[in-house]
Every structure is written in structure tokens, then in C-alpha cells.
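**Q** What follows is a predicted structure for the sequence shown.
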Amino acid sequence: MSAIVTTKAASREKSGGATLHGEIGQLLRQYRYQVGFTYCLLLGENSLRLLQPLLLGIAVNDLLQNSQQGLWWFVAGHAGMMSVQYTRQLYDTRVFSRMYAHRASGLVQQQRHQAVETSRIVARASLSRQFISFIEQQVPSLVTALFSCLGGILMLACYQTSLLFACLLLAAPVTLLNIFFAHSLRQVSCELHDRWEDEVHLIESGSDADIHRHYQGLAKCWIRMSDLEARTTGLTELMILSLMAWALVSVCRIPDILPGDIFAVFRYLMMFVVGIDSLPRLVEQVARLRDISRRL
């Protein structure tokens, strides 16, 4: 009976909660200048990263012709990217740590005034950290994935147009696969967060059997989430393997192609692959945040 009451109470609280866009939007408005500067550095870093395979290919071709000019361009580009990356990491840690301190303290005060149980406040204050982590880690990962996918295939088109169409052909089933993954994951995330919210109360007053069932339930949630991600990633990797094999044959048949150009093509292809591979984890984080936002 208590489990039914808890589920119904959680359901009522979710229905009146905030939206994911509302929570993220509020945080971005409050810290728009600091976050904006961080994201400008992020764009600069990814722009320089996108040039690296091209510069590396030029360096290889120049070195094969006993010239070091391309090598110095490659070193300068990589050093510039590392400098921007270092500056961004130093700056954004300070910004996002202050954001979490402000968000968590405000949430605790608000929910105490609403007479929410202490155990739920503790859980929600911890869960709210994931919004900051999303802005700090997942948004940069998303930007990097977009640069890797879109930038990578555009650069590949400069070498061979058929590579562009092959990548787009792969993107369609991968997108459908991740939509299905997000739908399945949302249900598991809801159950996982319900259990987290009741954890402190259960530890205080639950029996040994209740506590055992609670942690067994948490373990099952994590296993289901891992299985969903593994299936999605595994199917994606099979499609990527087909793309890589076809691209290897196709590129090596280009007349008079230089060794450095072949190297650059496969570096861009790997950028595209890494971007595609990052999608399941981004989908997982968004699905979990959508459920968390309804609780806050």
C-alpha cells in the first residue's frame, strides 16, 4: 500500500513540475554572459579541431616531398587548439561550480517552504546537479558531435562526393535507432528516479527486506539501461563497420590520390564515427533530465 501511495504522490508532483527546456533556459539566462563566453571558446576549439586532419594530411604530403612547411602549420593548429581547450576548462569549472551552488541552495529553500519530505529534498538536490552537468558536459559533447558529424562529412565531400551520401545514408537508421532508445530509456529513468527519491526514507524506516528489494531494484534499472545502450551501440557499430569498409575501397580507387589525403579522409571519417557513437549517451542524459525536470 505504501508503494502505491508513494507512486501516486510522485505522479502528482511530476505533473506540476518544470520542463527540461524551462530549467535549462532559466540557468542559461541567469549566467548568460559566463556561459556564452565558455561556449564561444568551445566553438573556437572545435573549429580548430576540425582543421587538424586537413593540416595533418598536408604535413604528410609535404614531408614526403622533403618540405616541413605543412608540419609547422599542423603544429601551430594543434597548439592553438590546446591553448583554447586549456583556457575553457579552467574557466568553465569555476562558472558551473557556482551555478550548482546557487541552484541547489535555491531548490532546498523552495522545497522546504513547500513542506516536501527531507528525504525527497536530499534526493532532488543531488539530482539537480545533473542539469549543471548537462550544460557543462553534455552540451559541449553535443557541439563536438555536431562538428564531428556535419563538419566531418562536409570535409569528406571535398575529397569525394560519394562519401557525403554514404554518411547521410548511415545517419538515417542511426537516428531512428536512437529515437527508439530514448523512448525505452524514459520508462527506466522514471523508475530509477522514483527509487532514488524514496531511498533516505527507506533507509530510516524500512525493514531489511525492503532495503534489499530497493537496491535489487536499483541494480535492475542500471542493468536495463546498460542493455539498452549496448544494443543501440552494437547495431550502430555494425553499420559503421560497413561504412568504413566501403570507404576504404572507394578512397583508395581515387586516381592520383596522395598518401596524406588518404590519411586525412580517414581521420575525418573517424571524427564522423566518434560523433555518431556519442549519440546514445547524449540521448540517455536528455531522457533522464526530462524526468528529473518534472520533479523539481
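**A** Here it is on my side, so go on. Residues are numbered from 1 along each chain as shown.
**Q** C-alpha from now on. contacts and neighbour counts both.
**A** Fine.
**Q** So which residues of this protein form helices?
**A** Taking DSSP state H as the criterion, the chain carries its helices at 2-15, 20-30, 32-64, 69-113, 118-133, 139-146, 152-159, 161-197, 199-205, 208-252, 259-277, 279-293.
**Q** I'd like these laid out as a markdown table, including mean neighbour count.
**A** Shown next, in a markdown table, are these (neighbours: other CA atoms under 10 Å):
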| stretch | mean neighbour count |
| --- | --- |
| helix 2-15 | 12 |
| helix 20-30 | 14 |
| helix 32-64 | 18 |
| helix 69-113 | 15 |
| helix 118-133 | 19 |
| helix 139-146 | 18 |
| helix 152-159 | 20 |
| helix 161-197 | 17 |
| helix 199-205 | 14 |
| helix 208-252 | 15 |
| helix 259-277 | 20 |
| helix 279-293 | 21 |
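**Q** The structure to be compared is supplied as follows:
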Amino acid sequence: MTATLARTMGTLYRAYRPRILFTYALTLLENLFNLLYPFATGRAIDGLLRGSFLGLALFAGIWLAHSVTGVIRQRFDTRTFTRIYGEVAARVVLGQARQGRPTSQIVARSALAREFVDFFERDVPAVIGALVGFAGSLAMLLGYDRLTGLVCLALLLPVGLVSRRFARRALALHRGLNDELEREVDVLGRPGGGAVREHYRRLATWRVRLSDVEATGWGVLELFLIALAGFVIVRAVRLPGAQPGTIYAVIAYLWTYLDSLAGVPALGQQLARLRDIGQRLHGAVEQRDAEPPHLPGQPPGP
């Protein structure tokens, strides 16, 4: 992540820190509940096989608490990030206009500003979920069987190498795509349809190439995940004295771990995109003297 991108992210975070932190706290709590489901389900299965309903009651309680937390989080974060985007977009437009940018770039970059808000609204919660899923499932797997946990941990090396390689390729492609997007208003203002058709043909080409990079990275990663899944499943059914609920929990935590790793290539590509956008919007979001006007009756401030 470049210094420009980090500075822009830091500016947005500091401006709306209380609301963002509260949203992330709820997101973290939701993911912790998700992490408990396999354990609680396994306890419910083993308990019911012995004629006990305590495990089932635990499972139902976790589910209810998770649902309540999810409702509160969804209602709060929609209000928070919608307001943030309105203020950030206005700040970008005013800041770019003060810098004398052409209209085509202002239009394109006001749309690109949405990427920063999306990063906080979608990508950061996704990272939180991936980290909780990764660390939590790995800890649970180590608790059930140390060898299984160590093998899962060893998979991080190839995952990191694959993700780094494809993120570099994605950065170059995002630069080409965003260059073309910034020319869109100028192209649409020209007479005739040849330039317009060529513009959208180039956009399609950039997006196809980006999709190919993501698909290739995902496919390479899947080969490692398939091998790991085969090992863990065989190992789980051979654990000494393993109960049905224990076997289920081990396999369920395996899927959680694999899901957290499978999202790494897409996250790397999104960070590459934000890196390029951050360079284009350099200074616009940080403008302090270009605050957007507030709606009538709306209190000032975040």
C-alpha cells in the first residue's frame, strides 16, 4: 500500500472514527459467533446422541445472539457509510475543481472516490471476517488435532507467494483500466460512433484481462486447497476416539479456514485497484478547505 493510499485512508478513518469503530466492533462480534457454530453444532450432535439437549440449547442461544447483532450492524453501517460517501464525493469534486482538473477527470474521479468508501464498508469487514475465520479456525483445528493445524499453517507460504505475484499483475491492469475511464467523458462528447465503440471495446478488454488474472490466481490457489482438504478429511475420521460431532467440527473448521484463504486473491486485486485510485485522487480527499455543503436541517460534522 503506497503512502498516498495510506494517508487517504487515514484521513477518512480519523474523520469518522467513532462510527466506523462501532460498525467494526459489531462485525467482529458477528464473526466470533460464526466461529462458534461448528463447535456448538458438534456439541449438539454428541449431546443428542447421549440424550442431552444442553448442546442444542447452546447452539440456539448462539444463533439468536448472532441474529440480533446482525440486525443492529446492518441498520447502523448503511446509515454511516452512505453519509460518508456523500461528503467524500463532494469533497473530491470541489478539491479537483480547485486544482483545475478537466471535467472528464472530475466526473471519473468522483466515481472512483466510491472505492474508498467501499473499502471501509465492504473490504475491511471482509478482512476482519477472513482474519477471524483464519485465526479462529486454525486455533480450533490445533485444539482438535495438532498435526492438522500445523499442516494448515504451512499452507500460508504458497498462498502468500501466489497472491503477491498476481497482485502485481492486477495493479498494472487497473492502471490501464482507470486511464481509459478518465477519458470517458471526452470520448462521449466527440461526434461519430467510432471513438465511442473503440472506447468501450478497450474497457471490455481491460476488464476481461483483470478477470483472467483473478481467475488464474484463484485456480492456482485451489490446487493447494484441494490437497489440504483431502488430508484433513482423512485425518479427521482416523482420530483416536473421535465422536461424530468432533469429526463434523473439524471438517467445518477446515471449510472456514479454506474460505478465508480463498478470498486472498480477490482482496489483493482490490488493494491494487485502490493503490492506483489513491495516486489519482492525491490530495483531493485531504482538502480541508473544500468541505461540502450540508443539507438543510442537517447538523454539521460527521
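**A** Cool, got the structure. From a predicted model like this one, the values you see are computed outputs, not experimental measurements.
**Q** Tell me the counterpart of Gln111 of the first structure in the second structure.
**A** Structural alignment (TM-score structural alignment) places Gln111 of the first structure against Gln96 in the second structure.
**Q** Surely that match and Ile106 touch.
**A** Yes - at 6.2 Å, Gln96 of the second structure counts as touching Ile106 under the criterion of CA atoms under 8 Å.
**Q** how about Arg73 of the second structure, what's its partner in the first structure?
**A** For Arg73 of the second structure, the aligned residue in the first structure is Arg88 (criterion: TM-score structural alignment).
**Q** Wait, its match touches Leu42, no?
**A** Yes - at 7.0 Å, Arg88 of the first structure counts as touching Leu42 under the criterion of CA under 8 Å.
**Q** Quick check: closest non-adjacent residue to Leu107 of the first structure.
**A** Ala125 (6.7 Å; CA to CA, 6 or more residues apart in numbering).
**Q** Spatially central residue for the second structure, please.
**A** With the centre of the second structure defined as its mean C-alpha position, the nearest residue by CA atoms, centre = their mean is Asp123, 2.8 Å away.
**Q** how close does the residue nearest to it when sequence neighbours are not counted get to Leu173 of the second structure?
**A** Distances taken as CA to CA, 6+ apart place Leu267 nearest to Asp123 of the second structure, at 7.6 Å, with adjacent residues excluded. Between Leu267 of the second structure and Leu173 of the second structure the distance, using CA to CA, to the nearest Å, works out to 15 Å.
**Q** and what of Tyr16 of the second structure?
**A** Here the criterion is CA to CA. By it, Tyr16 of the second structure lies 32 Å from Leu173 of the second structure.
**Q** do Arg122 of the second structure as well
**A** When distance is defined by CA to CA, Arg122 of the second structure is 22 Å away from Leu173 of the second structure.
**Q** Not counting sequence-adjacent ones, nearest residue to Asn34 of the second structure?
**A** Here the nearest residue to Asn34 of the second structure in space, its sequence neighbours aside, is His66; by CA to CA, 6+ apart that works out to 7.8 Å.
**Q** Could you measure from Ala227 of the second structure over to Ala65 of the second structure?
**A** Note on Ala227 of the second structure: its distance to Ala65 of the second structure, by CA to CA, is 36 Å.
**Q** can you check Arg14 of the second structure too?
**A** As judged by CA to CA, Arg14 of the second structure and Ala65 of the second structure stand 30 Å apart.
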